[in-house]
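*Asks:* For reference, the sequence and a predicted model appear below.
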Amino acid sequence: MRPTTRMRTLGLCACAVTLAGVLTACDSGKHSGDDAAAAKPATSAPPTAASSTASADPDAREKTAALTTYRRMWDEQMKAYRKASERGTQLTRYASLDALGIFRLDLIHMKKAGTVVTGDLGHDPAVTHLDLTSKQPTATITDCLDLSRWETKRVKTGAVVPLPTQQPRHYQATATLQRWDGRWMVTTYTPYGDRSC
């Protein structure tokens, strides 16, 4: 994204949509199903299903773990966006470095603008790159964000802040995750408000 586009998106989001180019939320239905799948022991699946999955994608377990971290990060981030404060969340358990800095900047803008999020954003994340052989294992997640249920309100009046008319209702974002001490962390997050999906 060009710097001017990025700044325009941040400016619009801070005042009009509480950083719609950055703020997203997990679909609670998708998240709970994925958590349940991740929490089940491998022996709970039928032997034929387990063996076919393993042969089809030997990295399926790591991809699932990375996606789970990404979704949980957004669960915690949405808790913060709903009150314009990181306090009482576990955001630092799932996000760090540049990603955490971006989210904290969002919260500063929200507080200054006097807005909070009351709606949701849909997700359609997928692991599009996985490198487990390097010294620092990394994963890239590409997400299609859905603004159709997104809602930002002004704290003082309760008025809904409409999305800008030029804002695509579905747009792309990417996240980079690194595996630290056996668990995945989101280290960068980049929204592309001008890329429809």
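*Replies:* Thanks, I have it. Numbers count the residues shown, from 1 in each chain.
*Asks:* CA only for contacts and neighbour counts going forward, please
*Replies:* Fine.
*Asks:* State the helix or strand in which the residue nearest the centre of the chain lies.
*Replies:* Central residue of the chain (Cα atoms, centre = their mean): W74, 4.6 Å from the mean position. Taking DSSP states H and E as the criterion, W74 maps to helix 60-81.
*Asks:* centre of the chain versus that helix, how much separation?
*Replies:* On the basis of Cα atoms, centre = their mean, to the nearest Å, helix 60-81 sits 7 Å off its chain's mean C-alpha point.
*Asks:* gap between the residue nearest to the centre of the chain and A49?
*Replies:* Distance, W74 to A49, by Cα to Cα, to the nearest Å: 30 Å.
*Asks:* Quickly find the element holding the closest residue in space to A60 that isn't next to it in sequence.
*Replies:* In space, and not counting its chain neighbours, A60 is closest to A54: 7.2 Å by Cα to Cα, 6 or more residues apart in numbering. Per DSSP H and E, A54 falls inside helix 47-56.
*Asks:* Included below, for side-by-side comparison, is a second structure:
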Amino acid sequence: MRTEQSKAYRQGKASDTKLTTYAADTALSKIESELFQYRQAGVHFEGEPKSTAKVTSVHIEATPQKATITECLDTSGWKALQGSKNVTSPNQVRRYTVSGSVRTIGRQWKVVDYDVDKEHAC
């Protein structure tokens, strides 16, 4: 999901990405909402965040199957641009924890929600 999300943020829209293959429900809504806000402000992104993720719990016996993923997201190589001007906040936390909920939809695992925790650097 993160690769397709980054692609959407670079181009300012989710079309021409495979974001819906990997994200659904609240996660997809959050991304679409952020994309809308960035488009309204004329902001796009350059570079690529780095992600280190691990499965922290899994419930395969459930229907749908569910899992929790804990991710360390490093955005130090990712910057917000308004035109060609870097508008990335200099005080912004650049490495932080993201907790994601994933579940099966049909036979596909998708991220259905995530919470960003900028209080816990990783």
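*Replies:* Now that the structure is in, tell me what you want to look at. For clarity, every value in this text was computed on a predicted model and none was experimentally measured.
*Asks:* follow-up on the earlier one: and the residue nearest to A60 of structure 1, how far from T133 of structure 1?
*Replies:* Distance from A54 of structure 1 to T133 of structure 1, counting by Cα to Cα: 18 Å.
*Asks:* who's more crowded, these two?
*Replies:* Per other Cα atoms under 10 Å, whichever of A54 of structure 1 and T133 has more neighbours is A54, with 13 against 8.
*Asks:* so after the helix holding W74 of structure 1, what's the next helix or strand?
*Replies:* Past helix 60-81 of structure 1, further along toward the C-terminus, the next helix or strand under DSSP H and E is helix 97-113.
*Asks:* which residues sit against the helix or strand just after that following helix?
*Replies:* Of the helices and strands lying after helix 97-113 of structure 1 in sequence (DSSP H and E), the nearest is strand 115-117. The contact list for strand 115-117 of structure 1 (Cα atoms under 8 Å, 6 or more residues apart in numbering) reads 18, 78, 81-84, 110, 150-155.
*Asks:* can you tell me what part of structure 2 the helix or strand just after strand 115-117 of structure 1 aligns to?
*Replies:* Toward the C-terminal end, the helix or strand that comes next after strand 115-117 of structure 1 (DSSP H and E) is strand 126-131. Aligned by TM-score structural alignment, strand 126-131 of structure 1 falls on residues 54-59 of structure 2.
*Asks:* For the aligned residue in structure 1 for Q40 of structure 2, grab the count of nearby residues.
*Replies:* Matched to structure 1 by TM-score structural alignment, Q40 of structure 2 sits across from K112. Close neighbours of K112 of structure 1, defined as other Cα under 10 Å, add up to 12.
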